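1. Model the structure of this input:
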Amino acid sequence: MHKRFTAFVAALAWGLGAAQAQDVYTIGEINSYKAQPAFLEPYKKGMELAVAQVNATGGVGGKKLRLVTRDDNGNPGDAVRAAEELIAREKVDVLMGSFLSHVGLALTDFAQQKKRFFLAAEPLTDKIVWENGNRYTFRLRPSTYMQVAMLVPEAAAMKKKRWAIVYPNYEYGQSAVATFKQLLKAAQPDVEFVAEQAAPLGKVDAGSVVQALADAKPDAIFNVLFAADLAKFVREGNTRGLFAGKGVVSLLSGEPEYLDTLKGEAPEGWIVTGYPWYAIHTPDHEAFLDAYKKRFKDYPRAGSVVGYNAIQSIAAGLKKAGSADTEKLIAAFRGLEVRTPFGPITYRAQDHQSTMGAYVGKTGLYGGKGVMVDFKYMDGAKFQPSDAEVKKLRPAAP
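-> Below you'll find the predicted structure:
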């Protein structure tokens, strides 16, 4: 009797689990939460807000979204192991996430090997959609190429001849520098690159970097450092007067997750990409801002928007596909349109890159905090290579 009862309970539990599985789409998300908390804590909140909103309106085709996250420790091997565990144990329907470019590339390769759909939410390297691109991988955030292309016209307009460069020495930084050199040289043929400092990610020796840049006597500086590396660089540069009289162009440095850390030490007059949440007065953004503040009693960061857009993209793709079948999702995402706080975006069929844009402006100080001023939104669709160029860049991806 006891054995029969146990078997009955087990069967009932299995049946309930199967029924619940049929009523949900499970999203498996992998990211560097411990390694990059400034960006990824707000990112997680953005995801949570989007999941709550989707589920409050009936889910996707009557199915609720369930989000399961894993930490990759900023390590490609850990990310792949997390992806395998999510598929085997959690039976996830969709994979998404990653922040660091080399981790994103590892998951891009995993998606191809396992023939599983993967949305790369945040990593910026162009290889994800070009050289290493594949049919299973799509990318949300504006790429390194796109964000550098947004900054180069401003850099060229400064008419500075001697440029120094500082960047984190891994895939994202290397890619950003190569693109900046290529595009600035095309826009300003007489430009010279007089110094380069490649710092280990998260371990910049700010004193020696600043001294080396100063010794080169540049007219302008292109910076790709971010997070704690950026804060150390800015503080040391301010102390030694590196930035005085020089133009500075800097990727991502207008994002509040990095400006907020600097407080009153935030630089003024840098040309940056970023997110001026406090001064974007469009209906879509104001609706997002109000909902975010109400739920978290805090203001959004750039990561918040990326996390929110990633979940909204997955929901839109599932709705269009009518299922979580990989091939149906791929077909749905090619040309998929998604409404976001930045306005509508589209996932390009030719390279699986979304047209999500970014804001370009200058850094300033207001109330003892760094802000963006004189900014404008740059539509990502206007800063991508032509179809012919994409074919050359993405030769192996069907």
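2. okay, CA-based contacts and neighbour counts for the rest of this
-> Noted.
3. okay, now the nearest residue to K161 once chain neighbours are set aside: neighbour count?
-> Nearest residue to K161 in three dimensions, chain neighbours excluded: V191, at 4.7 Å (CA to CA, 6 or more residues apart in numbering). Residues near V191, counting by other CA atoms under 10 Å, number 17.
4. so the residue positioned nearest the centre of the chain, which of the three states?
-> Nearest residue to the geometric centre of the chain (CA atoms, centre = their mean): E122, 2.3 Å. Following DSSP: H, G, I helix; E, B strand; the rest coil, the label given to E122 is coil.
5. doesn't G97 make contact with it?
-> Yes - the criterion here is CA atoms under 8 Å, and E122 meets it with G97 at 6.9 Å.
6. ok so N73 is a strand residue?
-> No - read with three-state DSSP, N73 is coil and lies in no strand.
7. Now do the contacts for it.
-> Applying CA atoms under 8 Å, 6 or more residues apart in numbering to N73 gives the contacts 31-35, 79.
8. Recalculate using a threshold of 10 Å.
-> Taking CA atoms under 10 Å, 6 or more residues apart in numbering, we find N73 in contact with 30-36, 79, 103.
9. Cross-check the contact I'm expecting between the residue nearest to K161 and M158.
-> No - counting by CA atoms under 10 Å, V191 stays clear of M158, with 11.4 Å between them.
10. Can you pull the residues that touch both of those two?
-> Overlap of the contact sets of V191 and M158 (by CA under 10 Å, 6+ apart) is empty.
11. re earlier: which neighbours do E122 and G97 have in common?
-> Shared contacts of E122 and G97 (CA under 10 Å, 6+ apart): 31, 104, 139-140, 307, 310.
12. Using JSON lines, please lay out the residues you listed together with neighbour count, distance to T57 and secondary structure.
-> Converted to JSON lines, the shared contacts of E122 and G97 look like this (neighbours: other CA atoms under 10 Å; distance: CA to CA, whole Å; DSSP: H, G, I helix; E, B strand; the rest coil):
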{"residue": "N31", "neighbour count": "28", "distance to T57": "27", "secondary structure": "strand"}
{"residue": "G104", "neighbour count": "32", "distance to T57": "31", "secondary structure": "helix"}
{"residue": "R139", "neighbour count": "30", "distance to T57": "26", "secondary structure": "strand"}
{"residue": "L140", "neighbour count": "26", "distance to T57": "24", "secondary structure": "coil"}
{"residue": "G307", "neighbour count": "28", "distance to T57": "19", "secondary structure": "helix"}
{"residue": "A310", "neighbour count": "27", "distance to T57": "18", "secondary structure": "helix"}
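13. Sequence B follows; please return its structure for comparison with A:
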Amino acid sequence: MNGTPPVRMGAFAPLSSPGWAGAGQQLLAGMELGVRHANDSGGVGGREIELLVRDTAADPRRAARAVDELAAAGVVALAGEYHSVVARAVATRADARRVPYLCSSSVLDVLTEQPSDWVARLSPPQSRGWRVYADHLREAGHRRIAVATQDSAYWAAGTRILRDCLAPHGGDVTEVDMGTHSVASACDALAAAGVTALLLLAGHPEPALPLVSAVRGDPRLGHLLLGAPAGQPELEGWEGRPGAGIPFLRYLPEQLGPLGVRVGKELRERLRSAPSFVAFEGYDSIAVLTEALRAHGADRARVAASWPSLAVDGTRGPIRFSRTPGSTVWQWADAPVQVADRDPSAPDRFRVLRSGR
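-> Below you'll find the predicted structure:
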């Protein structure tokens, strides 16, 4: 715009294997649309926003190196990431480099070991969302559940949250380690465990999708409710029968407002499919950073200092940041939480089973 240099933002998303590229593409589509809208409305003080995108491939070390690279390239702020352990690496490095980072779509409660004024987050903490999910299971009559899990700080934290929520009501959690079990032996373990629900705390597409197929084809396990609190059934690869009837967490309100409806329509055209909550998180990340830059200038320290004073109309509701109990970063405390599933009679249609905040 007017020959002035652009304002640079860094963006992180898993766009290649072993990252979940489908989620990364949704996230990036939202961020790119947010930049386009910001530039169409004047950019930042007449300067265009330029998005410098880095593929994390779900690798924390690669992401940390990218923070250094983007800091050296002069970005004024960072946004994005889907995988929680990668977002933690980005947050830790961004804090060390004094570059403001808005985490879009990752939920590990502890993003930085020490309190940071440089990091804020849109997605709700895992402990809040997964408690809503545990309440849904309990009220549906599920006390004895199994989790098919892999070695990850994210899955381990989720298992602890479920145990803590179910134990006071007489519930228990049986772990089936997919690092040691084959799909067939996992089915044997589930049949012997006497559980009524199986939660998929494991990677996509392997071993989660083969396990879904095996459980549904095993007559011993026909009574099991399949669940996926990490949100897999909303995303690519779970369309149709694979994701049908599997409750999952997503971060959308019951009804989108006018901005959300308009953005959702444009995202659908861009993605050529229905946008997930991850795409809306991407868009809202850019909307928040654009407002911070317009109000406080393209200065890293002033952007970071602005978190508690920002008030932004996002696609999913008004966004404000505060220090919530147990969090080391600035948090959108009112991010919406839903338990939803794909309607088995029409798998392209989603049903909202529970809403919470």
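14. With both chains overlaid, what TM-score comes out?
-> Once the chains are overlaid, their TM-score stands at 0.87 when taken by TM-score structural alignment, normalised by the length of structure 2; 349 aligned residues with a CA RMSD of 2.8 Å.
15. what's the counterpart of the residue nearest to K161 of structure 1 in structure 2?
-> Aligned counterpart of V191 of structure 1 in structure 2: G171 (TM-score structural alignment).
16. Repeat that for G173 of structure 1.
-> By TM-score structural alignment, G173 of structure 1 lines up with W155.
17. what sits against that match?
-> Counted by CA under 10 Å, 6+ apart, W155 of structure 2 has contacts 108, 147-149, 161, 200-203, 230.
18. which stretches of the stretch 101-250 of structure 1 form strands?
-> With strands called from DSSP state E, counting those that start in this stretch, the stretch 101-250 of structure 1 shows them at 118-120, 137-139, 162-168, 192-199, 220-223, 247-254.
19. Correct me if wrong: F226 of structure 1 contacts L251.
-> Yes - F226 of structure 1 lies in contact with L251 (CA under 10 Å); the separation is 8.1 Å.
20. For the helix or strand harbouring V35 of structure 2, buried residues please.
-> Assigned by DSSP states H and E, V35 of structure 2 belongs to helix 21-40. The neighbour-count check on helix 21-40 of structure 2 (16 or more other CA atoms under 10 Å) flags 21, 23-39 as buried.
21. One more: stretch 160-176 of structure 1?
-> Across stretch 160-176 of structure 1, burial judged by 16+ other CA under 10 Å covers 160-169, 171-173, 175-176.
22. from these, which is closest to D351 of structure 1?
-> S175 (17.5 Å; CA to CA).
23. Help me confirm that the match of V191 of structure 1 comes into contact with H142.
-> Yes - the pair G171 of structure 2 / H142 is scored as a contact, 7.9 Å apart, by CA under 10 Å.
24. Provide a list of residues in contact with the aligned partner of S322 of structure 2 in structure 1.
-> Mapped onto structure 1 by TM-score structural alignment, S322 of structure 2 lines up with R348. R348 of structure 1 sits next to 138-139, 333-337, 354-355, 381 when contact means CA under 10 Å, 6+ apart.
25. out of those residues, who has the most neighbours?
-> Greatest neighbour count in the contacts of R348 of structure 1, by other CA under 10 Å, goes to R139: 30 neighbours.
26. Contact partners for that residue?
-> By CA under 10 Å, 6+ apart, the contact set of R139 of structure 1 is 96-97, 104, 108, 118-124, 126, 128-129, 133, 310, 347-348, 351-356.
27. Now it. Nearest residue, chain neighbours left out?
-> Excluding the flanking residues, the one nearest R139 of structure 1 by CA to CA, 6+ apart is A120, at 4.6 Å.
28. ok, the one you found - how many residues close by?
-> A120 of structure 1: 28 neighbours (other CA under 10 Å).
29. What lines up with it in structure 2?
-> In structure 2, the residue paired with A120 of structure 1 is C103, using TM-score structural alignment.
30. same check, this time on A106 of structure 1
-> Under TM-score structural alignment, A106 of structure 1 pairs with A89 in structure 2.
31. T355 of structure 1 contacts Q147, correct?
-> No - under the criterion of CA under 10 Å, T355 of structure 1 makes no contact with Q147, lying 11.5 Å away.
32. And what about the equivalent of K293 of structure 1 over in structure 2, helix, strand or coil?
-> In structure 2, K293 of structure 1 lines up with R268, judged by TM-score structural alignment. R268 of structure 2 carries the three-state label helix when classified by three-state DSSP.
33. Surely R268 of structure 2 touches G260?
-> No - R268 of structure 2 is beyond contact range of G260, at 11.9 Å (criterion: CA under 10 Å).
34. So for the two, which residue has more residues nearby?
-> Shown here are R268 of structure 2 and G260; by other CA under 10 Å, G260 has more neighbours (21 against 15).
35. quick one: contacts for the more buried one?
-> Contacts of G260 of structure 2 were listed using CA under 10 Å, 6+ apart, and they are 252-253, 266, 280, 283-284, 313-317.
36. just A335 of structure 2 next, same as before
-> A335 of structure 2 is in contact with 121-125, 129, 251-253, 316-320, 356-357, counting by CA under 10 Å, 6+ apart.
37. Wait, a strand at it?
-> No - assessed with three-state DSSP, A335 of structure 2 is coil; it does not lie in a strand.
38. quick one: what's aligned to it in structure 1?
-> Under the alignment (TM-score structural alignment), A335 of structure 2 maps onto M356 of structure 1.
39. do R216 of structure 2 as well
-> Matched to structure 1 by TM-score structural alignment, R216 of structure 2 sits across from N238.
40. That match against E265, yeah?
-> Yes - taking contacts as CA under 10 Å, N238 of structure 1 lies within contact range of E265: 8.1 Å.
41. on that earlier part again, please determine how far the match of G173 of structure 1 is located from S116 of structure 2.
-> 24 Å (CA to CA, to the nearest Å).
42. P283 of structure 1 and R339 touch, don't they?
-> No - using CA under 10 Å, P283 of structure 1 is not in contact with R339; the gap is 11.6 Å.
43. which residues in structure 1 form helices?
-> 2-22, 37-56, 76-88, 101-114, 144-157, 171-187, 206-215, 227-240, 256-262, 283-296, 302-321, 326-333, 387-393 (DSSP state H).
44. Just the buried positions in stretch 223-232 of structure 1, please.
-> Counting neighbours by 16+ other CA under 10 Å, one finds that the buried residues in stretch 223-232 of structure 1 are 223-232.
45. Flag every buried residue along stretch 93-109 of structure 2.
-> 93-95, 98-109.
46. ditto for stretch 71-83 of structure 2
-> By neighbour count on 16+ other CA under 10 Å, the buried set for stretch 71-83 of structure 2 is 71, 75-83.
47. export the residues you listed to CSV and tack on distance to S273 of structure 2?
-> Listed next are these as CSV, based on distance: CA to CA, whole Å:
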residue, distance to S273 of structure 2
A71, 34
V75, 31
V76, 32
A77, 29
L78, 27
A79, 23
G80, 21
E81, 21
Y82, 19
H83, 22
